[in-house]
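# heads up, no residue letters with this:
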């Protein structure tokens, strides 16, 4: 294509976010039945602002035409490394490499330094340059469970490779949702494994209190903020536990989750988890009910009757923490008039729970917040009373900034973290 002409496929660049603006990322594609999903992954990265360069193994190019990837990204796909030594150029100029899908064969080659295909060659060169490399394994379930593959994966992890686990279904290790893959890889490119070795507990979603057998009291929380925080922590190398009530967003298969229904159950699960270990970071992003029905009916209330429902206080879930984490984060959603009231509400919540950081957001402004992809937030530092206003942002961006704050606090208390 004439170098003076802009490829039409580039028009989608940055339409979701500009997180990866200025970043070149390489996408390595190997020969899997899920190969077609790499096209959506490439486009997903572009929508986040990335300049995507694709390279395929010869076997992959027999399953899907490299021309399709040129159409998808606006750049010629690389199938062979020639005199232009493309692997060096990509390793030097790109911020990271995502191998998706990644076959058993190519994963083994990356792990053990065998460079007989352009994807493995580029991955090894990128690791040598200290760049980010992530893989999405795709193979039969039996191969994925084999001790040989276990050794390969452990070796890759020890080399700093982020493994985005496949979704096991129908006897195969399948490619996850391309949107999710792009979302995880974006955080990895931007932050690396800066949370590696840390244990993070996150709560998410709404709890319920039953009125009778078919009706309950709840709130409109979708759980998105907590789930996004769990994904962000995973992408940056943390070991993550997620305790969640009712959520309206999908919880990734690679997040260890504990579903609960009531506020009491959430408090009990938090108590159980924090009894056996000390978490580095606890993020209380859930919206547990502050009140519960005192005497729920054991049957179904007749629709033509008039009833009085008595509510009583529910336990405070963060008060059930047994071993205090190094950093405790609570949320304060409140009806306020201006930032001064919002800040006061956050500091009150910090005092109430002994929180180190409080994420404050007004629930009476705009159509964002509960059940929205966006929120208006202020992160308040309890010890100093200082704060950073994020304004209106996507919740995944809020999660990233929140964990940045938590990590900075950890490092200030323990420089070796």
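Looks like it came in fine. Since the model is a prediction, treat every value here as computed from it, not as a measurement. Numbering: from 1, shown residues only.

# hey, let's count contacts and neighbours off CA atoms from now on
OK.

# helix, strand, or coil at residue 318?
helix (DSSP: H, G, I helix; E, B strand; the rest coil).

# identify the residues contacting the residue sitting nearest the centre point of the chain.
A centroid search over the chain (CA atoms, centre = their mean) returns residue 231, at 1.9 Å, as the residue closest to the centre. Contact partners of residue 231, counting by CA atoms under 8 Å, 6 or more residues apart in numbering, are 184, 252, 255.

# just those residues now: which is nearest residue 149?
residue 255 (20.8 Å; CA to CA).

# tally up the residues packed near residue 290, please.
15 (other CA atoms under 10 Å).

# that one against residue 317, yeah?
No - contact criterion CA atoms under 8 Å: residue 290 and residue 317 do not qualify, at 9.6 Å.

# against residue 197, how distant is the residue nearest to the centre of the chain?
16 Å (CA to CA, to the nearest Å).

# now do residue 345
Residue 345 is 33 Å from residue 197, by CA to CA.

# ok, the closest residue to residue 288 other than its chain neighbours - contacts?
Of all residues not flanking residue 288 in the chain, residue 207 sits nearest, at 5.0 Å (CA to CA, 6 or more residues apart in numbering). Contacts were defined as CA under 8 Å, 6+ apart; by that measure residue 207 touches 218, 219, 245, 246, 260, 261, 262, 263, 287, 288, 289.

# out of those, which end up buried?
218, 245, 246, 260, 261, 262, 263, 287, 288, 289 (16 or more other CA atoms under 10 Å).

# which one of the residues you listed is nearest residue 44?
residue 246 (27.8 Å).

# now for that closest one: which residues touch it?
205, 206, 207, 222, 223, 259, 260, 261.

# so which of those is the closest to residue 52?
Of the contacts of residue 246, the one sitting nearest to residue 52 (CA to CA) turns out to be residue 223, at 31.4 Å.

# what is the end-to-end distance of stretch 276-291?
Per CA to CA, stretch 276-291 runs 28 Å from first to last residue.

# meant to ask about stretch 40-60, not that
Stretch 40-60 end-to-end distance (CA to CA) = 16 Å.

# surely residue 157 and residue 163 touch.
Yes - counting by CA under 8 Å, residue 163 is a contact partner of residue 157 at 7.1 Å.

# pasting the second one now:
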């Protein structure tokens, strides 16, 4: 899951270079993936896709071919970036899995704030108001696990966001996950409050973790790791 609080989006980049990612195809996901309660209401979260857009902008400037997938409620992406919007978790999952089918994508960066739970049953129509309501939830399928199972050679960057965890606990979670994925970008809500900007820890298996502060710096650091794998 992933993690951004807002970013101004310029209409056009300054330039595009034959840079470190020229010829590479990247899938980048961002924003929330809502789940439906009934045909009118849905559950979502506060994340905006700003970090995904920043990563996509920098990757585009470095020459990469971009497949940017943004959830409903995300900030607008610049018009020069190829992107698609998905309305809910189910369409997000379908778009990710189908977008990787042809094997052209070499690296996928999963910064979307994906729903962990969904109502066990979606009410047909609109739930009546003015009464007490109890909902049952079930876990959603873990998309990154499905991707890893079907694409074992794909370079994958995954994100882990936590609150009410210590830094040591977060690093333990990220270290364990880094055994399955090339890079884990981990952060805590408490650090945003402390620093006044987005803070991330880049965790790669058998390497020391790296602290990065601000969305542009996080995007740059992530893409430097991606370029190092090529």
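Received, thanks. A quick note: this is a predicted structure, and the numbers were derived from the prediction, not measured.

# returning to what we had before: what do we get in structure 2 for the residue nearest to residue 288 of structure 1?
Using TM-score structural alignment as the criterion, residue 207 of structure 1 maps onto residue 33 of structure 2.

# is it true that residue 227 of structure 2 lies in a helix?
Yes - Residue 227 of structure 2: assigned to a helix according to three-state DSSP.

# what's near enough to touch it?
Going by CA under 8 Å, 6+ apart, the list of residues near residue 227 of structure 2 reads 20, 21.

# so which residues of structure 2 form helices?
50-61, 89-99, 143-150, 167-177, 189-195, 215-228 (DSSP state H).

# what about residue 345 and residue 197 of structure 1, which has more around it?
residue 345 (20 against 13).

# contacting residues around stretch 105-114 of structure 1?
Taking CA under 8 Å, 6+ apart as the rule, stretch 105-114 of structure 1 contacts 30, 115, 119, 120, 121, 123, 124, 137, 152, 153, 155, 156.

# which residues of structure 2 does that stretch align to?
Counting by TM-score structural alignment, stretch 105-114 of structure 1 sits on no residues of structure 2.

# for residue 126 of structure 2, see how far away the equivalent of residue 226 of structure 1 over in structure 2 is.
Using TM-score structural alignment, the equivalent of residue 226 of structure 1 in structure 2 is residue 52. Separation of residue 52 of structure 2 from residue 126 of structure 2 (CA to CA): 33 Å.

# now do residue 99 of structure 2
On the measure of CA to CA, residue 99 of structure 2 and residue 126 of structure 2 end up 33 Å apart.

# ok, now residue 207 of structure 2?
With CA to CA as the criterion, residue 207 of structure 2 and residue 126 of structure 2 are 51 Å apart.

# who's more crowded, the two?
It is residue 126, of residue 207 of structure 2 and residue 126, that has more neighbours when counted by other CA under 10 Å, with 12 against 9.

# measure whatever residue of structure 1 lines up with residue 171 of structure 2 to residue 391 of structure 1 for me?
Alignment note (TM-score structural alignment): residue 171 of structure 2 maps to residue 343 of structure 1. As judged by CA to CA, residue 343 of structure 1 and residue 391 of structure 1 stand 14 Å apart.

# those two - which one has more neighbours?
Set side by side, residue 343 of structure 1 and residue 391 show more neighbours around residue 343, with 23 against 13, by other CA under 10 Å.

# correct me if wrong: that one contacts residue 380.
Yes - using CA under 8 Å, residue 343 of structure 1 is in contact with residue 380, at 7.3 Å.

# quickly name whichever of the contacts of residue 207 of structure 1 is closest to residue 212 of structure 1.
residue 218 (13.3 Å).

# hmm, back to that, could you find the closest non-adjacent residue to the match of residue 226 of structure 1?
Closest to residue 52 of structure 2 by CA to CA, 6+ apart is residue 30, at 5.0 Å.

# again with residue 20 of structure 2
residue 62 (5.7 Å).

# quick one: map that neighbour onto structure 1.
By TM-score structural alignment, residue 62 of structure 2 lines up with residue 236.

# what is the burial count for residue 65 of structure 2?
20.

# buried ones in stretch 30-41 of structure 2?
So for stretch 30-41 of structure 2, counting by 16+ other CA under 10 Å, buried means 30, 31, 32, 33, 34, 35, 36, 37.

# same thing with stretch 190-199 of structure 2?
So for stretch 190-199 of structure 2, counting by 16+ other CA under 10 Å, buried means 190, 191, 192, 198, 199.

# can you find the partner of the first one in structure 1?
With TM-score structural alignment as the criterion, residue 190 of structure 2 lines up with residue 364 in structure 1.

# pull the contacting residues for its match.
334, 335, 336.

# now do the SS call for the closest residue to residue 181 of structure 1 other than its chain neighbours.
Leaving aside its chain neighbours, residue 181 of structure 1 sits nearest to residue 41 (6.9 Å; criterion: CA to CA, 6+ apart). At residue 41 of structure 1 the chain is in helix, as set by three-state DSSP.

# stretch 133-151 of structure 1 corresponds to what range in structure 2?
So stretch 133-151 of structure 1 sits over no part of structure 2, by TM-score structural alignment.

# oh sorry, the question was meant for stretch 39-52 of structure 1
The alignment of stretch 39-52 of structure 1 onto structure 2 (TM-score structural alignment) finds no residues at all.

# before we move on, back to that, and the buried residues of stretch 30-41 of structure 2, which two are furthest apart?
Longest span within these, CA to CA: 30 and 37, 21.9 Å.

# how do the contacts of residue 364 of structure 1 look in structure 2, which are kept?
Contacts conserved in structure 2 for the contacts of residue 364 of structure 1, counting by both residues aligned by TM-score structural alignment, their matches' CA atoms under 8 Å: 335, 336.

# just the buried members of the contacts of residue 364 of structure 1?
Here, 16+ other CA under 10 Å leaves residue 336 buried among the contacts of residue 364 of structure 1.

# now render the contacts of residue 364 of structure 1 as CSV, adding distance to residue 267 of structure 1.
Shown next, in CSV, are the contacts of residue 364 of structure 1 (distance: CA to CA, whole Å):
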residue, distance to residue 267 of structure 1
334, 22
335, 25
336, 28
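
# just tell me what residue 223 of structure 2 corresponds to in structure 1.
Checking TM-score structural alignment: residue 223 of structure 2 goes with residue 403.

# if anything else comes up later, I'll come back, but that's it for now.
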